[in-house]
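K.L.:
Structure for this input, please:
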Amino acid sequence: MTVRHSTDVVVVGGGQAGLAAGYHLRRQRLDFVILDADPTPGGSWQHMWDSLHLFSPAEHSSLPGRLMPAQTGETYPSTGHVVDYLADYEKRYDLPVQHSTSVDAVRRGAGRLLVEADSETWRARAVISATGTWSRPFLPALPGRSAFTGEQLHTVSYRSPADFTGQRVIVVGGGNSGAQIAADLALDGHVEVTWVTQRPPRFLPDDIDGRALFDVATARRRALDAGRSDTGGVASLGDIVAVPPVRAARDAGLLTAKPVFSRLTADGVQWPDGSHTGADTIIWCTGFRPALAHLAPLNLRGARGHIPTDGTRALGEPRLHLLGYGDWTGPASATLIGVGRPARNAVGEIAHLLRS
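P.N.:
Alright, predicted model coming up:
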């Protein structure tokens, strides 16, 4: 039996973006619910690898209204500290998060958007989609991938070097996750690591952290909005933030990347020159795609798979806002500190729409 509810706004996703939206919805005194697939608070942070730390100090990694407290003995907070902060945030602002609730579809109904979640349907005047990307890992279609008989996993399944003791591991990916996981394994000393990148690694200057990256991303967005030339944003500086473990592994000569292999074989990889390297495990640190399958019934996707937006508002459906998916839905909106402003703007537009 389907249970039907009605509300002003349904927020899909209870991670950092969903909570930031909830904060501003509460301030606007709108009726809303946050539907989150995870059984416990913390969003994707509760699923990340053990050694991961933020790029920025706590005071520069906060959601609107509540500074993240510093973590004793740490300049850059651990993921566990972030999870505790998000759980406290949810409780502090009494946000109506319904956990263990997976949203299957958002459809147009009679004057409302219908949000179908498990055995419930919510009739909403507006929807904020804040599902992020963590649930949709991307794996490249490289030759021989199905022939490899060892273990293959994505960033989402990596936890610690202890799981690979004595193994030959190939880490694929030249972004932050690839560099950090390669460094994590290499510094352990009990894993034989080969790091593979599509192009030579580009490390950001050692003094650059999340604070500077947010400023750079914001400056780029302001330049584009003002019609000035594209500054290139964060990508103009490099691909990899040199957090302490990455710097340590790099300076010790443990982060020398090889170009991408030509194919996988049953027991390893073959390089363009015909040589072969054996491997027990391949870790694909090859990024993510926006988790937007629940929006498919609205038929909003453009040619490149993204839903065209004006800020956070979907061009084809003004009652829908997309929050926290990256710069295309707000500068630095996929970060803790960066999601606050687009969340405020999205909720402001929704409040105006519902009251006009």
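K.L.:
C-alpha only now, for contacts and for neighbours.
P.N.:
Noted.
K.L.:
For R250, which residues are in contact?
P.N.:
When contacts are counted by C-alpha atoms under 8 Å, 6 or more residues apart in numbering, R250 is found next to A183, T256.
K.L.:
Please give the structure of this sequence too, so both can be compared:
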Amino acid sequence: MRNSHANSVPDRDIIIVGAGTSGLSLAFHLKQQSVQPTILEASQEAGSAWRARHPQLRLNTHRWLSALPGKPLSRKLGTFVARDDYLDYLNQYADWLSQHHGVEIQYGVMVRHIEKQDGIWRIHTNREPVTTRRLVLATGPERIPYTPCWPGRKTCQIEQRHAADFGDVGGYRDKRVLIVGGANSGIDIANSLVRAGECESLAISMRQGTHLLPTRLLGIPSQVTAPALTLLPLRLQDKVGALLSRLCFGDLEKWGIRTPPTGICTRLVKEGTAPGFDDGFVAAVKTGRMQVYPDIKCFNTHSVTFVDGSMLECDVVIFATGYRTGLSDLTGDQDVTPFINQDNLNAQESVTNQPGFWIFGMQPRLEGNIYARTKEARRLAPEIAGIEPNGDLP
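P.N.:
This next block holds a predicted model:
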């Protein structure tokens, strides 16, 4: 990448950082606007975040709602596409964008810092700097795994993993496992371990309880109804979600599963916390194969103490406690930083006071993040294309 910052001629028209589902979808729609995006991807493949997921993973969104624009997913992949199949699809999609639409994708380019000088964004990477007047960060909301530091956690002798490093279920055979966190990732891990049936014991700790939805309803994937549900007012969405959960699972409070004070859809919008999709977890709780505990108070040498005074000995703790965006690491002291809540980014399609700078794909959506990104990319692309290369509106 040549460096033309000195003569104020940017190297690229539009740069997208990140070749995940958000970046790829946006690149497609930008090409429909007759503008030429360049994607910078830190890894050696598109959709690298999916590679880090555990091998048992299947999308919890229907195949119909998981395809990127212009290229449907094959029916042969099933209703809920497996991790490796989806990763293959994303890389085929990236190749298709490059070969048939002329989108430049540069792999192995790690963005370390961005800064703006004289109306031009300068992107510092592990290679040469590159410049542009239009910059989109599509690095995703889950760049940095987050684990709270309870008393004793760093000195105990319990094996600890974040959900990002969950790995194969076979690694938990004959072990006493505690999952911490009852949102989407925690329930997904619980489902996987319950189905494998190889742990000596299973338990889950939930600070605020959880919202649960069925993966299927009368044999039909319940998630396909989500786009229609989003057309309702938020409060009514909460009521429909609560009713569906109650009809499918009954009163979960008597099993120790509390309902969060914030409604299921409101919690997703305002806190970024997605509900769990049940695929064996609830049955395991009701039959005693999965024990439910409240929030953690502290860690001991080989056990965990909870806020109600109960104690549990365990071999492994899996923290499904969320992620951080890491955006402040990239933006530093730029003027955009006060407009970024890196701890809980409730991003709209453009969250910045800087012309020519967008943050895209950070907000979880009820209808599924992948489907939502394709819709949002279609709306955002004309906005980006409407900014002339000199930074002015046409």
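K.L.:
I240 of the first structure pairs with which position in the second structure?
P.N.:
For I240 of the first structure, the equivalent position in the second structure is taken to be P275, counting by TM-score structural alignment.
K.L.:
Could you do V82 of the first structure as well?
P.N.:
Going residue by residue (TM-score structural alignment), V82 of the first structure aligns to Y86.
K.L.:
contacts for the strand or helix carrying that match?
P.N.:
Under DSSP states H and E, the secondary-structure element containing Y86 of the second structure is helix 83-101. By C-alpha under 8 Å, 6+ apart, the surrounding residues in contact with helix 83-101 of the second structure are 19-21, 24, 28, 31, 45-48, 50-51, 53, 55-59, 71, 73, 77, 103-105.
K.L.:
Can you tell me the closest non-neighbouring residue to the residue mapped onto T325 of the second structure from the first structure?
P.N.:
Using TM-score structural alignment to pair residues, one finds that T325 of the second structure aligns to P290 in the first structure. Take P290 of the first structure and drop its neighbours on the chain: the residue closest to it by C-alpha to C-alpha, 6 or more residues apart in numbering is T133, 4.6 Å away.
K.L.:
how about the one you found, what's its match in the second structure?
P.N.:
Using TM-score structural alignment, the equivalent of T133 of the first structure in the second structure is P141.
K.L.:
Next, count neighbours for that match.
P.N.:
P141 of the second structure has 24 neighbours, counted by other C-alpha atoms under 10 Å.
K.L.:
Was I right to think it contacts Y323?
P.N.:
Yes - P141 of the second structure sits in contact with Y323 when judged by C-alpha atoms under 8 Å, with a separation of 7.1 Å.
K.L.:
Tell me, how many residues neighbour the match of T325 of the second structure?
P.N.:
Summarising burial for P290 of the first structure: neighbours were counted as other C-alpha under 10 Å, giving 20.
K.L.:
what residues are up against it?
P.N.:
The contact partners of P290 of the first structure, by C-alpha under 8 Å, 6+ apart, come to T131, G132, T133, R136, Y325.
K.L.:
Next: G232 of the first structure.
P.N.:
With contact set as C-alpha under 8 Å, 6+ apart, G232 of the first structure has these partners: R220.
K.L.:
hang on, Q223 of the second structure is in a helix, isn't it?
P.N.:
Yes - under DSSP: H, G, I helix; E, B strand; the rest coil, Q223 of the second structure falls within a helix.
K.L.:
In the second structure, what residue corresponds to R145 of the first structure?
P.N.:
With TM-score structural alignment as the criterion, the equivalent of R145 of the first structure in the second structure is R153.
K.L.:
now the aligned residue in the first structure for R378 of the second structure, nearest residue through space, not along the chain?
P.N.:
Counting by TM-score structural alignment, R378 of the second structure corresponds to R344 in the first structure. Counting by C-alpha to C-alpha, 6+ apart, the nearest residue to R344 of the first structure once its immediate chain neighbours are dropped is H24, at 5.9 Å.
K.L.:
quick revisit: R207 of the second structure versus the match of V82 of the first structure, what's the distance?
P.N.:
In this view, Y86 of the second structure and R207 of the second structure are 32 Å apart by C-alpha to C-alpha, to the nearest Å.
K.L.:
These two - which one has more neighbours?
P.N.:
Neighbour totals were compared for Y86 of the second structure and R207, and Y86 leads with 22 against 15 (other C-alpha under 10 Å).
K.L.:
count of residues packed around G302 of the first structure?
P.N.:
In terms of burial, G302 of the first structure registers 9 neighbours under the definition other C-alpha under 10 Å.
K.L.:
Next up, the contacts around the closest residue to it other than its chain neighbours.
P.N.:
For G302 of the first structure, ignoring the flanking residues on the chain, the nearest one in space by C-alpha to C-alpha, 6+ apart is P308 at 6.3 Å. With contact set as C-alpha under 8 Å, 6+ apart, P308 of the first structure has these partners: L300, R301, G302, A314, L315, G316.
K.L.:
quick one: which of those is nearest to D36 of the first structure?
P.N.:
Distances from the contacts of P308 of the first structure to D36 of the first structure were compared by C-alpha to C-alpha; the smallest belongs to A314, at 21.2 Å.
K.L.:
and that closest one, what pairs with it in the second structure?
P.N.:
Under the alignment by TM-score structural alignment, A314 of the first structure pairs with V351 in the second structure.
K.L.:
And that match, how far from L137 of the second structure?
P.N.:
Separation of V351 of the second structure from L137 of the second structure (C-alpha to C-alpha) stands at 11 Å.
K.L.:
How about L231 of the second structure?
P.N.:
Taken as C-alpha to C-alpha, the spacing of L231 of the second structure relative to L137 of the second structure amounts to 28 Å.
K.L.:
what does A94 of the second structure give?
P.N.:
For A94 of the second structure, the distance to L137 of the second structure (C-alpha to C-alpha) stands at 17 Å.
K.L.:
And the two? Which one has more around it.
P.N.:
In terms of neighbours (other C-alpha under 10 Å), A94 is the more surrounded of A94 of the second structure and L137; the figures are 26 against 20.
K.L.:
follow-up on the earlier one: find the residues that touch each one of V351 and L137 of the second structure.
P.N.:
Once C-alpha under 8 Å, 6+ apart is applied, the residues that V351 of the second structure and L137 both contact turn out to be W358, I359.
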